[in-house]
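Participant: pasting a predicted model and its sequence here:
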Amino acid sequence: MTSTRLGGLDDFRVPAALLVIAIHTGPLLSISPAANYLLTDILARLAVPFFFAVSGWFLLPRVQQQGMAALLPFLKKILILYSISACLYYPVKIYNHTFSWTSLPRELIFDGPFYHLWYFPALLLGTLLVCLSLRYLGRRGTAVLCAALYLFGLLGDSYYGLTQAIPPLHRLYEALFQCFDYTRNGLFFAPLFLLLGDRAGQNPPRHGRQRCWIGFGLGLTALIVEGLTVKYFNLARFDAFYLALPPCLYALLQGLRTLELPPRPGLRAWSGAIYILHPMCILLVRGFAKMSGQTALLVDQSLVHYAAVVGLSALLALPFVLLRRRPSTSARSRAWIELDAGALQHNLAVLRDRLPAGCTLMAVVKANAYGHGAVEIARLCAAEGVDAFAVATAQEGAQLRRAGIRGTILVLGYSGPELVPLLARCRLTQTVVSAEHARLLDGCGRRLQVHLKLDTGMHRLGIPWDDAASLASIYACQNLKVTGTFTHLARAGQRTLEGEHATEKQLACFRTATERLRCAGFDPGALHVQSSYGLLNYPEVTCAYVRLGIALYGCLSAPGDHPRLSLPLHPVLALRARVVQVRALCPGETAGYDGDFTAVRPCRVAVLAIGYADGWPRCLSHGVGQVLLHGKPFPVAGLICMDQMLVDVTEVPDVRPGDIATLIGRDGDAELTAAQAARDAGTIANELLSRLGPRLERILLP
């Protein structure tokens, strides 16, 4: 995720770090205690939840895509930081005679060794809780759990005054406070903000920048009103939890996402170092003030005290920016796929605008969403209001359900009786392809919603459109409820007289078959015949759904296709790979398997870290295929290997290791489309994209 739209998250780390320091120094205390309360006990409470949310934003999608193994490097990193911080501050506790062996377990698990270090155990515990919950409860169950835990923590924090009025509840909290000092910890506080960060990262803003910031302003107003109310009625035991805090933070994240700012990785290390070091800087400033006799200025003058702590913290944190460890094993050091969320949103809007009246868009996300990433694409579509999806297998549908996708999920392919429990458990709609298939499904005794697939001329899967007896027998099945009927147009992409005649014949057969069902007293449910090329070439055909696949991703199957509707669709996917080495060859030297590339002049070949195991066709070898580097096309040199390929870059001497090559997408003014690459490979874009392998990380760009 290196889009300029994520720079806002990096930039806000600076005010968040300053707000954390404000909480622990009270910069306005000597000026106005009321103003200081407003700043430190209400507004500044956004800071730590912001850091939790950013962790959830980047971590949780990886865990959901790659499994719990993706969690281990994060936990290791946080444990190291926590250990260093504990070693830094436990000597202070020992010096101040506040260290206790009996409180050590509680501090390490919940409260932290020093007052600000509660963040690290909260992050560790909260992350584990959310990840396990997502795995076993799904997104909806996890959201309910996190919200319930937050509300429970709320009654032990800002609304503790209400708890005291209910003796049994009061005794419960007092018992809990024997295990930890505050409900502001990894059990009750952190999980909800981690999950909010994940949701904000997966769901692009639905409204423009102005409305996002208006929403944040309204949330901030509600937060202030709530905080002042809690203060007025003296309800708080502490004051970290507010009802308005989660929606206010979510609006802030969405607003930051609308800012087109460059990423600033250095601020990540800098803000983290400030968080760890600033209490030590408070001690240093106060110690220096006492030794120099400047307590009245450097401590009693709260704003000066705050400025001194900020300055010293920022100064001591600078080396951590300079020494920031740059990852060398990231997937971005090899090859990856970039998904443009804005392009998908644009395509959805354009395609919806051309749907017939009363028609709904069904997003076809089979084959890992044509190689784009089924979960990522489905979540983006769901955020735009799409509630109907099509997959090829029951397993693909179950993957979407586990990722929290709601609405209709239609399984287009055959599912045997052994998959009925999965179909029922995940509430998938199964396609019935024959009367025998219906009997097998019905015999399993589980209630299923099904769509009938009619064969009107494709002669692939489906019930013959004129087989009235078979169609009627399906309605006799006790456990199957028909909610839709569809067919597939075999030649919708052909703009020839023969192709148009075949399509019209299929449409006529479909209309006849569904009308016969109605006349026989059977409800065919939602009718759908259109796919991408059906909509582009026959936009006047009405139906309940249009099953959009390749067009949704901003592609045509081949560059020579010219459908009746020429829509301004934008490609969603870009495929890039890193240059890992550049080799100089003398005339006569060979490179690659079988010495298949021979230098006929002094030349340079770049080694790209991508090959046919990633799904890039081997038939694009020998200069058939090309890539973009520095905004210019270069031919493939020799044979494409399993994990690497060679590119002749002789014409541009400044190609270096670390440069990024583009196999699909735009580089400067140059562009290579999936349809162009597919044409060179002798196939169509649908196949080329669908074959892109799982080891290519899908990176979502706003």
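Facilitator: Perfect, I can see it now.
Participant: rest of the way, CA atoms for contacts and neighbours
Facilitator: Fine.
Participant: in the stretch 201-350 of the chain, which spans are helices?
Facilitator: Taking DSSP state H, counting those that start in this stretch as the criterion, the stretch 201-350 of the chain contains helices spanning 209-232, 245-257, 265-292, 295, 302-322, 341-353.
Participant: hang on, I meant the stretch 501-650 of the chain
Facilitator: 532-537.
Participant: just the helices of the stretch 201-350 of the chain: most buried one?
Facilitator: helix 245-257 (a mean of 23; mean count of other CA atoms under 10 Å).
Participant: what is the orientation angle of it with helix 209-232?
Facilitator: Going by axes from the mean of the first three to the mean of the last three CA atoms, to 10 degrees, helix 245-257 is angled at 150 degrees with respect to helix 209-232.
Participant: try this one next to it:
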Amino acid sequence: MDSNLPGSNPPDSQPAVRAEALVDLAALRGNLDALRARTGSAAVMSVVKADAYGHGLVPCALAALDAGVTWLGTATPEEALALRAAGITADRARVLCWLWTPSGPWEQAVTAEIDISVSGEWALREVLAAVRATGRPARIHLKADTGLGRNGAQPHDWPALVAAARAAEAEGLLTVAGVWSHFACADEPGHPANEAQLAAFREALAVAEAAGLRPEVRHLANSPATLLMPEAHFDLVRAGLAQYGLSPVPELGGPADFGLRPVMTLQARLAQVKSVPAGHGVSYGHTYTTAGRTTLALVPVGYADGIPRHASSTGPVWLGGKWRTVAGRVAMDQFVLDLGGDQAEVGDLAVLFGPGDRGEPTAEDWARACGTISYEIVTRIGVRVPRRYVGALGGALGGTPVERLEGGGG
């Protein structure tokens, strides 16, 4: 049996761990291939913010490069700088960073040739100060607020921002490499906000063009727009959740419907199995009591590992070829399963979620059980859960193959 399949034992060379997140880099590459098949001439950006949605920043970025991606997307400057520190140079990938605050590491970003998102004239001033301090030109992407109401310049501020950026470009201080925005409701096809934002983005592009800007890339589409709105692809799409094999529109289709495969499998080994009588309370508050004599199994992960407390008495787990449900409250480090008349052994593998093709629950199943979205399920898996990487192409970090990197960050 393949040792990487849910329900199998680890190879002798790898000691059994309390819990692990198995990350299939071959699946990630396949997902990027499937997304590129939908985008025509538009390039695909691999969004690796939030530790690659919990999958591991550097290993997933390297896998994306193996798949032919040349753009990486991050939220924070620290994420972008970590990619450069890992040896991903500007000639291998453009790295865009979009969440900035005053007095951030602007100089380091300019020196590292990171593309910087600019949403207002205050940010442009900070970029220009970094350019003067380092003596190096910057690459920026101007962001327009087309209706999401978060970052980005409002329409009444947009012409002034564009003019200031164009003037700086004419002085040779920077290159306006991109113009971009972000959808609010792309996961709701037919929502009137989508067409309104598309129109507003085109208007923002027209203002930029009239001012003399000729950006390398214009980008608006996130994962749902990549799958469902080809008219929004422009020059570049930003693949976030979809590249990790999860559907951003589960009401319309699961991963397989879009040619995707979930990348992460979360599993843990039972720490205790015991028989208890009827009426026995289980976990804090005794919100669950046993209906009859039964077997309880202890799964050694809890909300400190990123298991939602909202999964109390609802979260699904695959054990012994069956779906089980969390019995009682999820605690900080552990939760309990009521096995009824079934038996198990300490050390047996419990699969919380995976691709689902062998019967195990998926991250979407957990999202529904907890009243949230699959984005939250995978990104919240914490640093106490080591990541184990399979399906690498021999991609290397400092000459060391990325095949088993443990720890939450990768």
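Facilitator: Nice, thanks for sending it over. Just so it is clear, the structure is predicted and the values come from calculations on it, not from any experiment.
Participant: can you calculate the TM-score here?
Facilitator: Put the two chains on top of each other and the TM-score (TM-score structural alignment, normalised by the length of structure 2) is 0.86; 375 aligned residues with a CA RMSD of 2.2 Å.
Participant: okay if I get the helices of the stretch 201-350 of structure 1 as TSV plus distance to residue 555 of structure 1?
Facilitator: TSV is the format used below for the helices of the stretch 201-350 of structure 1 (distance: least, CA to CA, whole Å):
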stretch	distance to residue 555 of structure 1
helix 209-232	28
helix 245-257	27
helix 265-292	34
helix 295	68
helix 302-322	42
helix 341-353	10
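Participant: which one of those lies nearest to residue 54 of structure 1?
Facilitator: With CA to CA as the criterion, residue 54 of structure 1 lies closest to helix 245-257 of the helices of the stretch 201-350 of structure 1, at 8.8 Å.
Participant: what span of structure 2 is that closest one aligned with?
Facilitator: Under TM-score structural alignment, helix 245-257 of structure 1 corresponds to no residues of structure 2.
Participant: so what touches that helix?
Facilitator: 5-9, 45-46, 49-50, 192-193, 196-197, 200, 204-205, 209, 212-213, 215-216, 218-220, 223, 702 (CA atoms under 8 Å, 6 or more residues apart in numbering).
Participant: repeat that for 7 Å
Facilitator: 5-6, 8-9, 46, 50, 196, 200, 205, 209, 212-213, 215-216, 219-220, 223 (CA atoms under 7 Å, 6 or more residues apart in numbering).
Participant: ditto for stretch 672-690 of structure 1
Facilitator: Against stretch 672-690 of structure 1 from outside (CA under 7 Å, 6+ apart): 367, 370-371, 550, 556-559, 617, 619-620, 624-625, 663-666.
Participant: recalculate using a threshold of 6 Å.
Facilitator: Residues outside stretch 672-690 of structure 1 that contact it (CA atoms under 6 Å, 6 or more residues apart in numbering): 367, 370-371, 557-559, 619-620, 664-665.
Participant: closest one of these to residue 603 of structure 1?
Facilitator: residue 620 (20.4 Å).
Participant: what span of structure 2 lines up against the longest strand seen in structure 1?
Facilitator: Longest strand of structure 1, by residue count under DSSP state E: strand 573-585. Counting by TM-score structural alignment, strand 573-585 of structure 1 pairs with residues 264-276 of structure 2.
Participant: what comes up buried for that stretch?
Facilitator: 264-273 (16 or more other CA atoms under 10 Å).
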